[in-house]
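>>> Only the shape, not the letters, is given here:
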């Protein structure tokens, strides 16, 4: 009983940590590139970045299958390198969670970077600092509150991911079965005891994350 119960929780935490870190790194990187920059087609690019926020999870899962499936160029390349398809693996769950968590991190990063005082950055340049030093020591500290807020929201979103993960990664116990998919299967099979325990678990973890987020507010 303990193994069956703890396995989805352990897997969810692992996937949430990895996908949350990936979403944070990608969000900061892309957010820095896009902030305070105007170019033709920017609205279209940003709309694509934010689509996972509004698309049904099943659509996101379907698109991931098309992009990473065995019939796609990317999927075939992955299978050639790792000698197995990415679908229905641990990493497919990570990819699905990262994709749905990224928009939240991206929005927060862009807002944070656009609020940075450019005079402080320019003063750093005048003092001889290179762009990397300016980014690390001047830009990041000023945008840190928004970055941390976006990161927490990304982790929470990754933890609760269900639809895209179910379609792209499946529901394989001990391999791709996360808390949301475990709850779905428990209800489907009439095991309400386990369903309640997993519901309480994910509520507790999410509650802790949101408490941390609220503590970051001024």
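All right, it came through fine. In this text, all values refer to a predicted model and were calculated from it rather than measured experimentally.

>>> alpha carbons only for contacts and neighbour counts from here, please
OK.

>>> Might you report the residue contacts of the residue sitting nearest the centre point of the chain?
Per Cα atoms, centre = their mean, the C-alpha nearest to the average position across the chain is that of residue 101, at 2.9 Å. Going by Cα atoms under 8 Å, 6 or more residues apart in numbering, residue 101 touches 19, 20, 23, 153, 154, 155, 157, 158.

>>> same question, residue 188
Residue 188 touches nothing, counting by Cα under 8 Å, 6+ apart.

>>> buried stuff in stretch 52-69?
By neighbour count with 16 or more other Cα atoms under 10 Å, stretch 52-69 contains the buried residues 52, 57, 58, 60, 61, 62, 64, 65, 66, 68, 69.

>>> Put together CSV for those residues, with distance to residue 132 on each row.
Output for these, formatted as CSV (distance: Cα to Cα, whole Å):
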residue, distance to residue 132
52, 31
57, 37
58, 40
60, 35
61, 36
62, 38
64, 34
65, 37
66, 37
68, 34
69, 37
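
>>> And the contacts of the helix or strand encompassing residue 154?
Using DSSP states H and E, residue 154 maps to helix 140-160. Contact with helix 140-160 is made by 12-13, 15-17, 19-21, 23-24, 28, 97-98, 100-102, 104-109, 111-113, 115-117, 179-180, 202, 206, 209-210, 212-213, 216-217, as judged by Cα under 8 Å, 6+ apart.

>>> Comparison target, given below:
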């Protein structure tokens, strides 16, 4: 084990021991949790150890790398906004209403969680491609979605949307409907109840879901490649750039992979803070 991984293991054991003393968690659970944490941390440590630090700056500031990173950030932001627009109403309907076939509707909403991303890309291409279900109509109108930057955002939103729906729905179910019931009893209209009561209740879940959706969109690969292709500056996101560089320049691929990890960690740490932590 390297010095970095050994230090990480000591830190995790020390932190876990302190928390266990406060919460009364059995030691065997702490040990298994530490193994699980190392399972996540050690591959990142191993990748970091392979980075060519002497040429790191040149590897991550090439024109293709910068273009791919900026495109990833731009499309991930757009797809997260689309997830918020569609996901919040979906979560409210699933959490606050009862209708026939609801279990099947929920299963289809969460289907992208278990589908291989490439299958999602094929489904999107079959719908929005030039010969797709809706793509033929768009083609007549002079609108081409497949293999465009719009296709990247749609592919990312397709795989990221369930994360937002799950987070918001869980928050709604945990909070209960008593406040909304009181507001309705006092004469508030459904729109007023939603904007003044329901939406403020789901803010924590909304933030968590948006962060998860953004992170998932940032790392999307399979659906993007299948539905949008890999055109530099147009559809080649950072994960696609890393994949291509892996074959021609492994050092650049490792350096760019570390950049993607750092960006994802910064986003998660800056915007996702569990209650009770400072």
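Cool, got the structure. The shown structure was predicted, so the numbers you read here are calculated from the model rather than taken from an experiment.

>>> where does the TM-score land?
Scored against TM-score structural alignment, normalised by the length of structure 1, the superposed chains reach a TM-score of 0.92; 216 aligned residues with a Cα RMSD of 1.6 Å.

>>> circling back: I'd like to know which of the buried residues of stretch 52-69 of structure 1 is nearest to residue 134 of structure 1.
residue 52 (31.8 Å; Cα to Cα).

>>> Alignment lookup: residue 64 of structure 1 to structure 2.
Using TM-score structural alignment as the criterion, residue 64 of structure 1 maps onto residue 124 of structure 2.

>>> Give me the nearest residue to that match, chain neighbours excluded.
residue 227 (6.5 Å; Cα to Cα, 6 or more residues apart in numbering).

>>> okay but that neighbour is in contact with residue 125, surely?
Yes - using Cα atoms under 8 Å as the test, residue 227 of structure 2 is close enough to residue 125 to be in contact (5.4 Å).

>>> who touches both of the two?
By Cα under 8 Å, 6+ apart, the residues touching both residue 227 of structure 2 and residue 125 are residue 146.

>>> in the stretch 1-150 of structure 2, which spans are helices?
Under the criterion DSSP state H, counting those that start in this stretch, the stretch 1-150 of structure 2 contains helices at 3-23, 27-49, 56-60, 63-96, 102-109, 117-128, 135-140, 149-175.

>>> ranking those by burial, who's on top?
Among the helices of the stretch 1-150 of structure 2, helix 149-175 has the highest mean neighbour count (mean count of other Cα atoms under 10 Å), at a mean of 25.

>>> what's the average distance of the next helix or strand after that one to structure 1?
Using DSSP H and E, the next helix or strand after helix 149-175 of structure 2 towards the C-terminus is helix 178-185. On superposition with structure 1, the mean distance recorded for helix 178-185 of structure 2 (mean Cα distance after the TM-score superposition for structure 1) is 2.4 Å.

>>> so what does helix 178-185 of structure 2 touch, helix or strand wise?
helix 190-193 (3 or more Cα pairs under 8 Å, 6 or more residues apart in numbering; DSSP states H and E).

>>> Which residue numbers in structure 1 does the helix it packs on align to?
The aligned range for helix 190-193 of structure 2 in structure 1 is 131-134, by TM-score structural alignment.

>>> Against structure 2, what's the mean shift for the matching stretch, could you check?
Following the fit onto structure 2, the mean deviation recorded for stretch 131-134 of structure 1 is 1.8 Å by mean Cα distance after the TM-score superposition for structure 1.
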